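Participant: Can you look at this prediction? I've put the sequence above it.
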Amino acid sequence: MTKPAVLSRLATALCRGLLVLWVGALWAVGYLAAPVLFASLPRLVAGEVAGKLFFIVGWIGMVAGILLLVYVRYTQAAGRERRLRLLLLSVLWLLAAAQLFWLQPVIAGIKAQLPPLPPDVASLGPEFAFWHALSSALYLLQSLAGLILVMLGGVESRRPAVA
């Protein structure tokens, strides 16, 4: 096997791994870890831990998204298949950016303005509930876009790029 072929296979394998890490983290944190945290810990403590996990997932998305967008853009032939993958990756990345740089800071700001609360508090108020619901809806969209991308075969094309 030639050196360029080995590098191409390595890049493909790394990008597969990045996509699995990103989409797997979205699903594992959002739909496994967070519910377990809220079922096992006082509400405020669970929220703090979940927030830290979502922050990490957001940064995984920022890094993986850019690398995967570049990979698809420069390794796949132009066409409908590439456009669909680029669209899904762009949606994933933009939603991750919205979570990380817009929604998480807004939610943290609301929580910082609240007086000290007991750990078993039932609600953080209507403003928090609105932003949390919006964040949850966008997270679901991001998770579904990732699932669709994985179901379509990830970031690999059936056709090689034209040189």
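Facilitator: Done, it's in. Residues are numbered from 1 along each chain as shown.

Participant: only C-alpha atoms for contact and neighbour calcs from this point on.
Facilitator: Will do.

Participant: Please, where are all the helices along the protein?
Facilitator: For the chain, the helices defined by DSSP state H cover 3-28, 34-40, 43-75, 80-98, 104-113, 126-151.

Participant: Can you tell me which helices and strands the second one packs against?
Facilitator: Under the contact criterion of 3 or more C-alpha pairs under 8 Å, 6 or more residues apart in numbering; DSSP states H and E, helix 34-40 touches helix 43-75.

Participant: okay, now the one to match up with it:
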Amino acid sequence: MLLAALWAGSVWAVSYLAAPSAFTVLDSTQAGNVVGVMLTRSAWLAIALAVVLGLIVARARDVDARRRHWLFGLIGAMLACSLVVYLGLQPMMAAIREAAGAAGVRASPQWGTFAALHGVSQVLYLAESILGAILVVKAR
């Protein structure tokens, strides 16, 4: 299904191509701002695609109950990963970044907390990436 590929592809593109590239060519403050915008847009795309895919799966006449359950589970798990990062982790990380000021997060006493939150977000994006690959395969 094309929409499943779009969702999975957007996660892969932002998480593994765009974000690391931004931190390679920009200073960390600029890169953080750019990546923050990309992740916000990615979260909104995830919400929209989860709704549309859920409706398509719910209306599909050729999908048996077991497969439908699997697809709903994959869609829900992917959306949960995205929302936990977008609504939970990103705001906490942004607050730490803002509190750090011009000195930057690495100089902040909250660096350890920021690094832990960042690590959790990376694990969630990895999970969303894997779930996306499974959804692409199962949605066919």
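Facilitator: Yep, that arrived. Worth saying up front: this structure is predicted, and the values here are computed from it rather than measured.

Participant: Could you export the helices of the first structure as TSV, including mean neighbour count?
Facilitator: TSV is the format used below for the helices of the first structure (neighbours: other C-alpha atoms under 10 Å):
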stretch	mean neighbour count
helix 3-28	16
helix 34-40	14
helix 43-75	18
helix 80-98	19
helix 104-113	14
helix 126-151	16
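
Participant: Counterpart of Trp22 of the first structure over in the second structure?
Facilitator: Superposed on the second structure with TM-score structural alignment, Trp22 of the first structure falls opposite Trp7.

Participant: what residues are up against that match?
Facilitator: For Trp7 of the second structure, the contact set (C-alpha atoms under 8 Å, 6 or more residues apart in numbering) comprises Leu45, Ala46, Leu49, Gly132.

Participant: Of those, which are still contacts in the first structure?
Facilitator: Counting by both residues aligned by TM-score structural alignment, their matches' C-alpha atoms under 8 Å, the first structure reproduces these contacts from those: Leu45, Ala46, Leu49.

Participant: measure Val72 of the first structure to Glu127 of the first structure for me?
Facilitator: Going from Val72 of the first structure to Glu127 of the first structure by C-alpha to C-alpha, to the nearest Å gives 39 Å.

Participant: and if you look at Ala33 of the first structure?
Facilitator: 25 Å.

Participant: again, but for Leu141 of the first structure
Facilitator: The gap separating Leu141 of the first structure from Glu127 of the first structure is 22 Å, by C-alpha to C-alpha.

Participant: Contact partners for the equivalent of Leu45 of the second structure over in the first structure?
Facilitator: Here Leu45 of the second structure is matched to Ile60 in the first structure, going by TM-score structural alignment. Taking C-alpha under 8 Å, 6+ apart, we find Ile60 of the first structure in contact with Leu21, Trp22.

Participant: And for stretch 29-36 of the first structure, what's in contact with it?
Facilitator: Against stretch 29-36 of the first structure from outside (C-alpha under 8 Å, 6+ apart): Ala46, Ala50, Leu53, Phe54, Val57.

Participant: Mind telling me which residue is nearest the centre of the second structure?
Facilitator: In the second structure, the residue lying closest to the centroid (C-alpha atoms, centre = their mean) is Ser82, at 4.2 Å.
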